[in-house]
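J.: Just need the structure, nothing else, for what follows:
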Amino acid sequence: MSLLSHHPRRLIIAITGATGVAYGVRLLQILRDLPEIESHLMISDAGVLNLHQELDMRRKDVEALADVVHNVRDVGASIASGSFQSDGMIVAPCSMKTLASVANGLSDNLIARAADVVLKERRRLVLMVRETPFNLAHLRNMTSVTEMGGIIFPPLPGFYHRPQSIEEMIDHTIGRVLDLYAVPHTLTPRWSGLKSET
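T.: Purely as a prediction, here's the structure:
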């Protein structure tokens, strides 16, 4: 018998102050129904404001969706160490402030520190950046994160599957993100090629 205890797969989720908090909430809802994955959540103060503005949700409502909740100011939390094993981290949505902190290794709060740890341990970091249009600082920060091994994933909706609702557009995007972590799902139909003209 192995002396090592079996741990579920772990995903770190952060919700920051960009528009699009519905992506983070939907991601947590999906992970909640997957017992093989343990979710670790952080919400920035600006993220809390957007939860109220965009979804009429309170912090505690969203935190209830996660397996473990961390205070964004607790830089001594378990996820701040490389010894904490995880499959990686998703920032959904990712503000330009958080992007800049990650790109420059500031680690000024637990979100930026956890992202820094994921990068240094060569794990998968996905930043669902939200801003438009981008200025040069945004683009340079995205380049820096990409060069460090992170994935820049703006939540741009696809229309080839002919979504009938905002919810379907969100699910399509979240499904693509989950694909990056090999998490099985049925959120959106798989591409089967273009339909031929009749």
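
J.: Going by C-alpha atoms from here, please, whenever you check contacts or count neighbours.
T.: OK.

J.: got a list of what Trp58 touches?
T.: If you look again at residue 58, you'll see it is Arg, not Trp. For Arg58, the contacting residues are Val48, Leu51, His52, by CA atoms under 8 Å, 6 or more residues apart in numbering.

J.: Can you get me a residue count around the first one?
T.: Okay, so that is Val48. 19 (other CA atoms under 10 Å).

J.: Equivalent analysis for Phe134, please.
T.: Phe134, neighbours per other CA under 10 Å, totals 11.

J.: got it, and Leu136?
T.: 9.

J.: Repeat that for Asn104.
T.: 14.

J.: Now do the contacts for it.
T.: So, once contact is read as CA under 8 Å, 6+ apart, Asn104 ends up touching Asn141.

J.: I have a second one here; can you model it like the first so I can compare?
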Amino acid sequence: MSKRLIVGLTGASGSVYALSLINTLALMDWQIELVMTPTGEKVLAYETGADRSALPQNVTIHENTNLFSSLASGSYRTSGMVVIPCSMNTLGLMATGTGDHLLARAAQVTLKERHPLVVVPREMPYNIIHLENMLRLARAGATIMPASPGFYHHPQQIQDLVNHVVGRVLDQFGIEHTLFERWSGV
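T.: Below you'll find the model as predicted:
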């Protein structure tokens, strides 16, 4: 399995999830192929104070306008892609196969190559269009994972809630972690 994962970061609130995922993967020596929408990059800075210079060295940033990026080709080997957080706008682009931006194109390539695509919607409430777009993506092979942290591990800090969501995302790719205590029954 390639230790390379595509991370898409959109303009939905919740960029702390993406930053935590990136930092966790970087500590595990994964190569992160990052695509940010312009609004996603602004929200990252606004919500976390992080900008491009604050990202780990094993992050390669691909410009969302660069359709000549390696991520636009099925021959580029990755373990899959996660879009975290995923705005409803980007969700709609992915669901309809619109690929005039790299993030949506990389999602299409991930699906066509039958690699895992994990979509973490963060907006709410959902309207019927959002739900139908999620269903369309799920039928195409994506895993839809709303940012809904669990509480059975008795979180004490916000980072505990973030870690639960990020850990569940890592689970979808079979990546071992210790971000939260797993449920073992009562």
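
J.: neighbouring contacts of the longest helix along the first structure?
T.: If you go by DSSP state H, the first structure has its longest helix at helix 166-179. Contact with helix 166-179 of the first structure is made by 22-23, 26-27, 126, 155-158, 163, 184-188, as judged by CA under 8 Å, 6+ apart.

J.: ok, the residues you listed vs Asp56 of the first structure, which is closest?
T.: Ala22 (10.9 Å; CA to CA).

J.: Give the aligned equivalent of that closest one in the second structure.
T.: Using TM-score structural alignment, the partner of Ala22 of the first structure in the second structure is Val16.

J.: the strands in the first structure, which residues?
T.: 9-15, 37-43, 68-69, 88-94, 124-129, 151-152 (DSSP state E).

J.: Strand 124-129 and the longest helix of the first structure, what's the angle between them?
T.: Angle of helix 166-179 of the first structure versus strand 124-129, following axes from the mean of the first three to the mean of the last three CA atoms, to 10 degrees, is 150 degrees.

J.: Spatially, what comes nearest to the counterpart of Arg105 of the second structure in the first structure if we skip its sequence neighbours?
T.: Counting by TM-score structural alignment, Arg105 of the second structure lines up with Arg113 in the first structure. Excluding the flanking residues, the one nearest Arg113 of the first structure by CA to CA, 6 or more residues apart in numbering is Ser107, at 4.2 Å.

J.: got a list of what that neighbour touches?
T.: Ser101, Arg113, Ala114, Asp116.

J.: among those residues, who's most crowded?
T.: Ala114 (29 neighbours).

J.: Quick check: that one touching Ala80?
T.: Yes. Counting by CA atoms under 8 Å, Ala114 of the first structure does reach Ala80; the two are 5.1 Å apart.

J.: how much space between the residue most central in space within the first structure and Pro163 of the first structure?
T.: Computing the C-alpha centroid of the first structure and ranking residues by CA atoms, centre = their mean puts Ile90 first, at 2.4 Å. The gap separating Ile90 of the first structure from Pro163 of the first structure is 24 Å, by CA to CA, to the nearest Å.

J.: same check, this time on Ser192 of the first structure
T.: 16 Å.

J.: can you check Gly149 of the first structure too?
T.: With CA to CA as the criterion, Gly149 of the first structure and Pro163 of the first structure are 31 Å apart.

J.: ditto for Gly105 of the first structure
T.: 38 Å.

J.: Between Ser192 and Pro163 of the first structure, tell me which one has more neighbours.
T.: Shown here are Ser192 of the first structure and Pro163; by other CA under 10 Å, Pro163 has more neighbours (16 against 6).

J.: per the alignment, that one corresponds to what in the second structure?
T.: So Pro163 of the first structure corresponds to Pro155, using TM-score structural alignment.

J.: how about the contacts of helix 166-179 of the first structure, which pair is most distant?
T.: Val126 and Pro163 (23.8 Å).

J.: What residues of stretch 43-61 of the second structure count as buried?
T.: For stretch 43-61 of the second structure, a neighbour-count test (16 or more other CA atoms under 10 Å) marks Val43, Leu44, Ala50, Pro56, Asn58, Val59 as buried.

J.: what's the most distant pair in the residues you listed?
T.: It's Val43 and Asn58 that sit farthest apart of those, by CA to CA, at 21.6 Å.

J.: contacts for stretch 23-42 of the second structure?
T.: Against stretch 23-42 of the second structure from outside (CA under 8 Å, 6+ apart): 3-12, 15, 22, 51, 55-56, 58-64, 102-103.

J.: switch the cut-off to 7 Å
T.: 3-12, 22, 56, 58-64, 103 (CA atoms under 7 Å, 6 or more residues apart in numbering).

J.: In it, which of the residues would be classed as buried?
T.: Within stretch 23-42 of the second structure, the residues scored as buried using 16+ other CA under 10 Å are 23-26, 30-37, 40-42.

J.: And those residues, which two are furthest apart?
T.: Trp30 and Lys42 (24.6 Å).

J.: Tell me how many other residues surround Thr188 of the first structure.
T.: Neighbours of Thr188 of the first structure under the rule other CA under 10 Å: 17.

J.: so what corresponds to it in the second structure?
T.: Matched by TM-score structural alignment, Thr188 of the first structure corresponds to Phe180 in the second structure.
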